[in-house]
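> please find the sequence and the predicted model below.
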Amino acid sequence: MRIDRVSVAGLLLGLAAIMLGQVLEGGRLSSLYQPAAFVIVMGGTMGATMLQTRFPVFLRGMKMGIWAFVAPSDVPDDMIRKLVAWAHLTRREGILALEKQIGGEPDPFFRKGVQLLVDGADATRLREVMEVEITTYENTLRQAARVWDSAAGYAPTIGIMGAVLGLIHVMENLGDPARLGAGIATAFVATIYGVGSANLIFLPIGRKLQTHVTQQISVRDIFVDGLVGIANGDNPRIIESRLLGYVAQVPG
């Protein structure tokens, strides 16, 4: 796992910009601290998201949120190097030499692919079996990632609801001027929480997760393509050249 410094810096920059803007306008940072507004927006948003999502998908989406700041360990370059090394090994010692590699793969998907290859599955059958699993895996991850997009959709509306509740509180206390300020603050801060969390946290995390899902699928595509090349007995250099096409850089 690698810390994504850009994501961390982006979140801190966004929060700092909001707080600095508040200070530059002559406001107090304490004005942005409204526990009631926070409970309304975050609780309402999570509740609405849970209502539309099956709990296992919701839970998986919450766990995946860490990917926005700590990138998954599987990267295409590492997988390509591993497959090329396996291709050289099989040319020297045969397909059965990969049998000892099965136990070293922590992911069941990768273990299954190597096991199929060792068991003598032909290239076509190997690709068919593994691509079914890739499709299922991709659908599962993308559903989980969309949990954050859903939260981004609900948060601004819940923020408006918090604002209305705050204004109701204000109207109920028109005879007590000392309590009007707190009610108005809660109303406007709830809107800030809703819009801010949606556009600074939920939506960016959802988009970043989709990027990581695409990379995870790419790693699996590289793995299957590499195994197919090994099964066909392709030259390791040809396998490496083909796999590098997955990570080709766009000139710019």
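The structure has been received and is ready for your questions.
> switch to C-alpha atoms for all contacts and neighbour counts from now on
Noted.
> neighbours of residue 228, just the number please.
Residues near residue 228, counting by other C-alpha atoms under 10 Å, number 22.
> after the strand or helix carrying it, which helix or strand is next? Please name it.
Using DSSP states H and E, residue 228 falls within helix 203-231. With elements assigned by DSSP H and E, the helix or strand that comes after helix 203-231 is helix 236-244.
> buried stuff in that following helix?
In terms of neighbour count (16 or more other C-alpha atoms under 10 Å), helix 236-244 has its buried residues at 236, 239, 240, 243, 244.
> okay, one more to line up with it:
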Amino acid sequence: MKDLANAVGIGAALGVIMLANILEGGSPASLFLLPPMLLVFGGTLCVAVAGGTMSDARNAVTSVRTALFGKVASSADVVPVIVSLSDAARREGMLALEGRVADIDDPFLVKGVTLAVDGVDPDELRDILEAELHAKKAVDKHSAKFFTDAGGYAPTIGIVGTVMSLVHVLENLADPGALGHSIAAAFLATLWGVLSANVLWLPIAARLKRLSELECTRMEIVIEGVAAVQAGANPRVVAQKLKSLLPVQEQVGEAA
């Protein structure tokens, strides 16, 4: 099931900001000026790309959808599957698991069980699975870093835009009637810089980090579960061990 916390939170925050602007007598349309928005969003994304590699930038683009509409990985769901595999392995042997792989919808667990059935050495099997876990952590870390960097750059880019606009204001002091509008427009760049950092970029980065934590916890449970199955551990012991590795909120759900 998709978790829309990020999309709902960002949308609600923007709605609250617009509502506050209206209650203060402002017009939402006055905030949407193309030059300051182009400078802040375009400049922020460009310098964020400059701080990494093109591969990082491509991964960041695809990770936006994950942040906004991604599923939250439940570690608790995989526990009964591993326990049933443990029970089958003790009763019928490891080769009996070969026919059960097709019914597993977790690719990482399928990979671990397949390697175990193929007779891969337990230490080597753990090394293979942990290497994949570390690789995932590295990819997720760089995706989140892209948006963390953008959140750091945006306010400064906004200040740059404000200074540029104020320079133009000072160049046109001969027209006092236009000064108020020009100064107000100048500060929009700072507004969008601070707003985009704290309402868009940083929340997306935090969301990606959280999803990565949950997915990596699930992978760690799979690694321990496959190792226990391969060792022929008692299914009850396997269940208790894996449940102890669950996040606290999922342990409470299991207890309930």
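It's in. Model, not experiment: these values are computed from the prediction.
> ok so, going back, the buried residues of helix 236-244 of structure 1 into CSV, with extra columns for distance to residue 200 of structure 1?
Formatted as CSV, the buried residues of helix 236-244 of structure 1 follow (distance: C-alpha to C-alpha, whole Å):
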residue, distance to residue 200 of structure 1
236, 45
239, 42
240, 40
243, 36
244, 35
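> name the residues of the helix holding residue 228 of structure 1 that come out as buried.
Of the residues in helix 203-231 of structure 1, those buried (16+ other C-alpha under 10 Å) are 203-210, 212-213, 215-231.
> mean deviation, that helix versus structure 2?
Compared with structure 2 after fitting, helix 203-231 of structure 1 deviates on average by 0.7 Å (mean C-alpha distance after the TM-score superposition for structure 1).
> might one say that residue 112 of structure 2 is in contact with residue 221?
No. Judged on C-alpha atoms under 8 Å, residue 112 of structure 2 makes no contact with residue 221 at a distance of 11.5 Å.
> overlap in contacts of those two?
Common neighbours of residue 112 of structure 2 and residue 221, counting by C-alpha atoms under 8 Å, 6 or more residues apart in numbering, are absent.
> quick one: contacts for residue 140 of structure 2?
208, 209, 212.
> state the distance from the first one to residue 10 of structure 2.
To residue 10 of structure 2, residue 208 of structure 2 is 14 Å away according to C-alpha to C-alpha, to the nearest Å.
> how about the second one?
Distance check for residue 209 of structure 2 against residue 10 of structure 2: by C-alpha to C-alpha, it reads 16 Å.
> next: the last one.
Spatial separation of residue 212 of structure 2 from residue 10 of structure 2 under the definition C-alpha to C-alpha is 20 Å.
> quick one: what helix or strand has the counterpart of residue 64 of structure 1 in structure 2 in it?
Residue 64 of structure 1 maps onto residue 63 in structure 2, with residues paired by TM-score structural alignment. Per DSSP H and E, residue 63 of structure 2 falls inside helix 54-69.
> show me which residues of the next helix or strand after that helix are buried.
Per DSSP H and E, helix 54-69 of structure 2 leads on to helix 78-92 as the next helix or strand towards the C-terminus. Across helix 78-92 of structure 2, burial judged by 16+ other C-alpha under 10 Å covers 78, 79, 81, 82, 83, 84, 85, 86, 87, 88, 89, 90.
> pick out whichever of these sits closest to residue 149 of structure 2.
Nearest to residue 149 of structure 2 among those is residue 78, at 34.5 Å by C-alpha to C-alpha.
> which residues does the closest one contact?
218, 222.
> ok, the one 4 residues further on next?
Listed by C-alpha under 8 Å, 6+ apart, the contact partners of residue 82 of structure 2 are 222, 225, 226, 229.
> now residue 217 of structure 2
Contacts of residue 217 of structure 2 (C-alpha under 8 Å, 6+ apart): 75, 246, 247.
> number of residues surrounding residue 47 of structure 2?
16.
> got the residue ranges for the helices in the stretch 101-250 of structure 1?
Assigned by DSSP state H, counting those that start in this stretch, the stretch 101-250 of structure 1 shows helices spanning 108-118, 123-172, 180-197, 203-231, 236-244.
> who wins for proximity to residue 46 of structure 1 among these?
Among the helices of the stretch 101-250 of structure 1, if distance is taken as C-alpha to C-alpha, the winner is helix 123-172, at 6.8 Å.
> ok, for residue 228 of structure 1, nearest residue in space, not its chain neighbours?
residue 123 (5.0 Å; C-alpha to C-alpha, 6 or more residues apart in numbering).
> what about the one you found, distance to residue 117 of structure 1?
Taken as C-alpha to C-alpha, the span from residue 123 of structure 1 to residue 117 of structure 1 is 8 Å.
> which neighbours do the two share?
Shared contacts of residue 123 of structure 1 and residue 117, counting by C-alpha under 8 Å, 6+ apart, come down to 227, 231.
> between the two, which is the more surrounded one?
residue 117 (22 against 19).
> contacts only, for that one.
For residue 117 of structure 1, counting by C-alpha under 8 Å, 6+ apart, the contacting residues are 95, 126, 227, 231.
> neighbours of the first one, how many?
The burial metric for residue 95 of structure 1, expressed as a neighbour count using other C-alpha under 10 Å, is 20.
> ok, the nearest residue to it once chain neighbours are set aside - contacts?
Spatial nearest neighbour of residue 95 of structure 1, chain neighbours left out: residue 118 (5.9 Å); criterion: C-alpha to C-alpha, 6+ apart. Residue 118 of structure 1 sits next to 95, 96, 98, 99 when contact means C-alpha under 8 Å, 6+ apart.
> what does residue 136 of structure 2 align to in structure 1?
Using TM-score structural alignment, residue 136 of structure 2 lines up with residue 137 in structure 1.
> if we can go back for a sec, the match of residue 64 of structure 1 reaches residue 141, doesn't it?
No. Between residue 63 of structure 2 and residue 141 there is no contact under C-alpha under 8 Å: 11.3 Å.
> higher neighbour count, the two?
Between residue 63 of structure 2 and residue 141, counting by other C-alpha under 10 Å, residue 63 is the more crowded of the two (19 against 15).
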